[in-house]
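*Asks:* What follows is a predicted protein model with its sequence.
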Amino acid sequence: MKKRYFIAGTDTDAGKTMVACALLAKARGQGLTTAAVKPVAAGCIDTKDGLRNDDAEQLLAQCTLPLYYEQVNPVAFMAPIAPHIAAQQQGQRMQVGRLAGFTSGVLMQGANLTLVEGAGGWRVPVNERETLADLAIALSIPVVLVVGMRLGCINHTLLTVEAITRDGLELAGWVANCIDPQMDELDANVTTLQHRIQAPMLGLVPNFSEINVASQRVEACQAYLDLETLLK
């Protein structure tokens, strides 16, 4: 079994990394091999080993394959800004073909579950012509959409689902992640999305803002996710 998915979000901070890590951790718990790639990460710290991104390090911690950091996060920028702007500031130009090459190297290692996490939302630019959606298209893998449940999420979600479909990719499922603990009419919003999205809902994840340790949030998140649908 070799399952591969692109983890997209409705926006920045929708919870892509937590959900991706929880899915990988759940797969590990079933004895499956796991791998992950975050092709582009902006918002890194400078360490003795080079630039390091917290999201990418969390993903690496859930990989059973012996990957090194640069395989999981091949393109890293220090500034926590849109990646294409960070690249421009450093006189660089990212290209989808190059990102796809980095990512394919991990996909080819054949883990039972490999997740590729995007950055921000679906149309985040890579350069003046390409977006991260073009990377998902180049890889031709199904998409799992993480929905940040807050006011306005219905519009953001339906537009993203429409874009994924128009780009010719399969939406394998979506996760409702309660990023706003005070969201009004949460259940009604979830029901609306369920009625309008022609893909399975893989989980309703409660708000974990009171849990300060990322690994503990990942552990708690596992109980609310349906991994089996993705493994079929």
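*Replies:* Received, thanks.

*Asks:* CA atoms for contacts and neighbours, from now on please.
*Replies:* Fine.

*Asks:* what sits against residue 201?
*Replies:* Neighbour list for residue 201: 173, 174, 175, 176, 194 [criterion: Cα atoms under 8 Å, 6 or more residues apart in numbering].

*Asks:* Excluding sequence neighbours, find me the nearest residue to it.
*Replies:* Nearest non-adjacent residue to residue 201, counting by Cα to Cα, 6 or more residues apart in numbering: residue 174, 5.0 Å away.

*Asks:* Pull the number of nearby residues for the one you found.
*Replies:* If you count neighbours by other Cα atoms under 10 Å, residue 174 ends up with 26.

*Asks:* Same check on residue 232?
*Replies:* A count of nearby residues for residue 232, using other Cα under 10 Å, gives 7.

*Asks:* any idea how far residue 87 is from it?
*Replies:* Distance of residue 232 to residue 87, computed by Cα to Cα, to the nearest Å: 39 Å.

*Asks:* same check, this time on residue 32
*Replies:* In terms of Cα to Cα, residue 32 sits 36 Å off from residue 87.

*Asks:* Same question for residue 152.
*Replies:* The gap separating residue 152 from residue 87 is 30 Å, by Cα to Cα.

*Asks:* Second structure for comparison follows:
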Amino acid sequence: MAALLVTGSDTDAGKTLITSGLLALARRQGLSTLGLKPVASGSDPTDAGLRNSDALALQAHSHPPVPYTTVNPHAFAPAIAPHLAAREVGITLTLDALSESLREGLALDRDLTLLEGAGGWRVPLNEREDLADLATHLGLPVILVVGLRLGCINHARLTAEAIRADGLRLAGWAGSLVDSSFGLDEALYRDNLATLERTLDAPCLGIVPHLPAGEMATAAADYLVLPES
């Protein structure tokens, strides 16, 4: 099982929940795991430096354990688009620098390595490059996380089209019920899922319901299957 990049149909689509859930599922099956968050904005100051909650979740589900900086080499405090957060501290993110910072983690060659993007597919790194270029540069298959809410079909289809237009394989998609009201009409909810399954033309890795606070990744693993290698 090679490395894959996890992207979302939009921001707050549930990428970290699905990524952590897949890593937790892999651990249940006795596989070694690694979650990477190449760049993260919205990080909090600590005695050890800036720490991002999504990256910490991925670190917690990486086995054998790895240092935080392996998981998240680029952390920024402002909760804004990464290229803008980097600019505020006088840094320009580049594809080459991002790729180099991932070299150590990717060299670990875990059974399952998942790189979680930031926001959606076309989030910029700078004026010329975006995070989608990272997947292209590394030749990574892509997992699409669809935030299940009003408008998700359009967002998911456009993202899947963009992934394929960039010459990458859509290895699968997973739904995350980020808006609990979206599932209140059971028949309509099932119709939406059926439309996604038909139009995305990729394996569905699972549908994760709205989960209560707590060990959400472990709970999410119950609803997921691992992508095929």
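*Replies:* Perfect, thanks for sending it. No experiment lies behind these values; they were computed from the predicted model shown.

*Asks:* Can you give me the TM-score here?
*Replies:* Remark: TM-score between the superposed chains equals 0.95 [TM-score structural alignment, normalised by the length of structure 2]; 225 aligned residues with a Cα RMSD of 1.0 Å.

*Asks:* ok, back up a step: so if I had to pick from residue 32 and residue 87 of structure 1, which one is more boxed in?
*Replies:* Set residue 32 of structure 1 next to residue 87 and count neighbours by other Cα under 10 Å: residue 87 wins out with 20 against 16.

*Asks:* so the more buried one sits in a strand?
*Replies:* No: according to DSSP: H, G, I helix; E, B strand; the rest coil, the state of residue 87 of structure 1 is helix, so it is not within a strand.

*Asks:* out of everything not next to it in sequence, what's closest to it?
*Replies:* Setting aside the residues directly before and after it, residue 87 of structure 1 is nearest to residue 93 in space (Cα to Cα, 6+ apart), at 6.0 Å.

*Asks:* Count the neighbours of residue 87 of structure 2 for me.
*Replies:* For residue 87 of structure 2, the neighbour count with other Cα under 10 Å is 13.

*Asks:* in which helix or strand would I find residue 71 of structure 1?
*Replies:* If you go by DSSP states H and E, residue 71 of structure 1 is part of helix 69-72.

*Asks:* Can you tell me what sits against that helix?
*Replies:* Contact with helix 69-72 of structure 1 is made by 36, 37, 38, 39, 56, 57, 59, 60, 102, 103, 106, as judged by Cα under 8 Å, 6+ apart.

*Asks:* after superposition, how close is the helix or strand that that helix is followed by to structure 2?
*Replies:* Toward the C-terminus, helix 69-72 of structure 1 is succeeded by strand 75-77 as the next helix or strand (DSSP H and E). Strand 75-77 of structure 1 differs from its equivalent in structure 2 by a mean of 0.4 Å after superposition (mean Cα distance after the TM-score superposition for structure 1).

*Asks:* Packing partners of strand 75-77 of structure 1?
*Replies:* strand 40-42, strand 50-52, helix 83-89 (3 or more Cα pairs under 8 Å, 6 or more residues apart in numbering; DSSP states H and E).

*Asks:* for stretch 60-72 of structure 2, which positions count as buried?
*Replies:* 60, 61, 62, 63, 68, 69, 70, 71, 72 (16 or more other Cα atoms under 10 Å).

*Asks:* coming back round to it: how far away is the residue nearest to residue 87 of structure 1 from residue 84 of structure 1?
*Replies:* According to Cα to Cα, residue 93 of structure 1 and residue 84 of structure 1 sit 8 Å apart.

*Asks:* same question, residue 139 of structure 1
*Replies:* Separation of residue 139 of structure 1 from residue 84 of structure 1 (Cα to Cα): 20 Å.

*Asks:* Where does the most far-flung residue of structure 2 relative to its centre fall, secondary structure wise?
*Replies:* Taking Cα atoms, centre = their mean, the residue of structure 2 most remote from its mean C-alpha position is residue 187, at 28.7 Å. Using DSSP H and E, residue 187 of structure 2 falls within helix 186-200.

*Asks:* Give the buried residues for that helix.
*Replies:* By 16+ other Cα under 10 Å, the buried positions in helix 186-200 of structure 2 come out as 189, 192, 193, 196, 200.

*Asks:* Repeat that for stretch 118-135 of structure 1.
*Replies:* Along stretch 118-135 of structure 1, the positions that meet the burial threshold by neighbour count (16+ other Cα under 10 Å) are 118-127, 130-135.

*Asks:* same question, stretch 29-48 of structure 2
*Replies:* 31-43.

*Asks:* how long is it end to end?
*Replies:* Stretch 29-48 of structure 2 has an end-to-end distance of 33 Å (criterion: Cα to Cα).
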